[in-house]
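Chemist: I need the structure of the sequence given here:
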Amino acid sequence: MHRTTVLSALALAASLLSATPASAAAPAGSPAGWEPAPTAAFDVPAGARCDAPIHSEPVVDEVVRKVLATRPDGTPSEVAYKGALVIRITNTLTGAYYDADAGGSTIVDYRADGSQRWHVAGPVLLGVGEHQGNLARGEYLLDGIYTLDIAADGYRTLHMIHGSVDDVCARIE
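Modeler: So this is what the prediction gives:
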């Protein structure tokens, strides 16, 4: 790992963690303000990520977003996300569940080709299908300082700088 990469990641983390609190921001929807960014519930069939079918639903969702840059047509090209987020992942066969604290701070670069690059400090939930990433098929809680590249075809590449990868499927199966 290069010292520049670590220092860049630490600078990113510091800037994300010192971002203006949502309560002090301009009104939602204003150019300088933060706006709600709700997380949708989802269902995944058995074998797609975990061996059992799973249901994921936010139980705490205070995530907000702020558009940092736009393309000439007005679509966002860089967006910051932050806020408390706890997602309940439930094995729908057994009822076993795990509440994942996924409230990390992220800056997402939305590229014109449909790909994305996430610069993350803290925990985020990541689902990976078979042959869809450099992690095995699964549902993961990533925590630390890292980047995540999501190709236009959905392939996910995790670049962990410092942190942990927690297998959520193992917690509920």
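
Chemist: contacts, neighbours, all on C-alpha from now
Modeler: Noted.

Chemist: which residues in this structure form helices?
Modeler: 3-17, 168-172 (DSSP state H).

Chemist: now mean neighbour count too, for those helices, in a markdown table please.
Modeler: Formatted as a markdown table, the helices of the chain follow (neighbours: other CA atoms under 10 Å):
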| stretch | mean neighbour count |
| --- | --- |
| helix 3-17 | 14 |
| helix 168-172 | 17 |
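
Chemist: skip the chain neighbours and tell me the closest residue to V108.
Modeler: The shortest distance from V108 to any non-neighbouring residue, by CA to CA, 6 or more residues apart in numbering, is to W118 (4.5 Å).

Chemist: er, G104 actually
Modeler: Using CA to CA, 6+ apart, the nearest residue to G104 is G122, at 4.1 Å.

Chemist: contacting residues for the one you found?
Modeler: 102-105, 142-145 (CA atoms under 8 Å, 6 or more residues apart in numbering).

Chemist: among these, which are in strands?
Modeler: 105, 142-145 (DSSP state E).

Chemist: who wins for neighbours among those?
Modeler: Neighbour counts for the ones in strands among the contacts of G122 (other CA atoms under 10 Å) peak at S105, which has 28 neighbours.

Chemist: give me the distance between that residue and T4.
Modeler: Distance, S105 to T4, by CA to CA, to the nearest Å: 21 Å.

Chemist: before we move on, what about A84?
Modeler: 30 Å.

Chemist: next up, for comparison:
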Amino acid sequence: MSASDLRTMRAFAATAGIELPDVEAEDAARRWEPFRQEAFVDEAGKISTFDMRVDPVEDDERTRVLATHPDGKPMMQEFDGKLVIRFTNGSNGKSVLRNVTSYAMVYTTADGVRYTYYRGRAGVGVRIGNPTTPSGWYIMDGTFFVRATPAKQRDFLVQDGSMEDLCETLA
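Modeler: Reported below is the predicted structural model:
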């Protein structure tokens, strides 16, 4: 965790009206653990009009917990490392490889709302019927701050970079 990333996360969180727990350089000394993205399929009608298959091709990610809730669940967590994914349209077979290597810092409230600061490239799915952002499988490149609710609603609170909708790319 760089001081710059922590300052950015704190600034973004403040705009959303949340106060982050105190985490400092000593928290960054906590041990990184391997993290692996599992392959999955988003069924037609959830995010896109077709099944979207998501298959990791290269995965060298890691994570560490910086703060926990009283029940032991992560409150603040970091993710970092290389991730390359093949996205495939299950209807027509078209596929693309996307490098979604990035840094992410995640703050999770006690009621399960996740605020994620992304720096680099990342993939985020937005469900059909989302009230604030059109549905799609977005590949983001830049700096983003995203809120995700337990009901699967996603809101892009800060967007500083480009976004590709793979539902359009693979249609």
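
Chemist: pick out the residue closest to the middle of structure 1.
Modeler: V124 (4.2 Å; CA atoms, centre = their mean).

Chemist: how about that one, what's its match in structure 2?
Modeler: Aligned counterpart of V124 of structure 1 in structure 2: A122 (TM-score structural alignment).

Chemist: can you name the residues that contact its match?
Modeler: 100-102, 139-141.

Chemist: in space, what's closest to it - neighbours in sequence excluded?
Modeler: Sequence neighbours aside, V100 is the residue nearest to A122 of structure 2 in space, at 4.5 Å (criterion: CA to CA, 6+ apart).

Chemist: quick check: closest non-adjacent residue to whatever residue of structure 1 lines up with K152 of structure 2.
Modeler: Under the alignment (TM-score structural alignment), K152 of structure 2 maps onto G154 of structure 1. Spatial nearest neighbour of G154 of structure 1, chain neighbours left out: Q132 (6.8 Å); criterion: CA to CA, 6+ apart.

Chemist: the residue mapped onto T133 of structure 2 from structure 1 and A170 of structure 1: what is the separation?
Modeler: In structure 1, the residue paired with T133 of structure 2 is L135, using TM-score structural alignment. Look at L135 of structure 1 and A170 of structure 1: by CA to CA, they are 15 Å apart.

Chemist: try T147 of structure 1
Modeler: T147 of structure 1 is 24 Å from A170 of structure 1, by CA to CA.

Chemist: ok, L148 of structure 1 next?
Modeler: Taking CA to CA, one finds L148 of structure 1 at 22 Å from A170 of structure 1.

Chemist: same question for S164 of structure 1.
Modeler: 15 Å.

Chemist: what of T94 of structure 1?
Modeler: From T94 of structure 1 across to A170 of structure 1, the span is 13 Å (CA to CA).

Chemist: ok, now I145 of structure 1?
Modeler: The value you get for I145 of structure 1 to A170 of structure 1, if CA to CA is used, is 23 Å.

Chemist: do S8 of structure 1 as well
Modeler: Counting by CA to CA, the gap from S8 of structure 1 to A170 of structure 1 is 33 Å.

Chemist: next, the contact list for the residue lying closest to Y117 of structure 2 once chain neighbours are set aside, please.
Modeler: Take Y117 of structure 2 and drop its neighbours on the chain: the residue closest to it by CA to CA, 6+ apart is F145, 4.5 Å away. Contacts for F145 of structure 2 (CA under 8 Å, 6+ apart) come out as 12, 115-118, 156-159.
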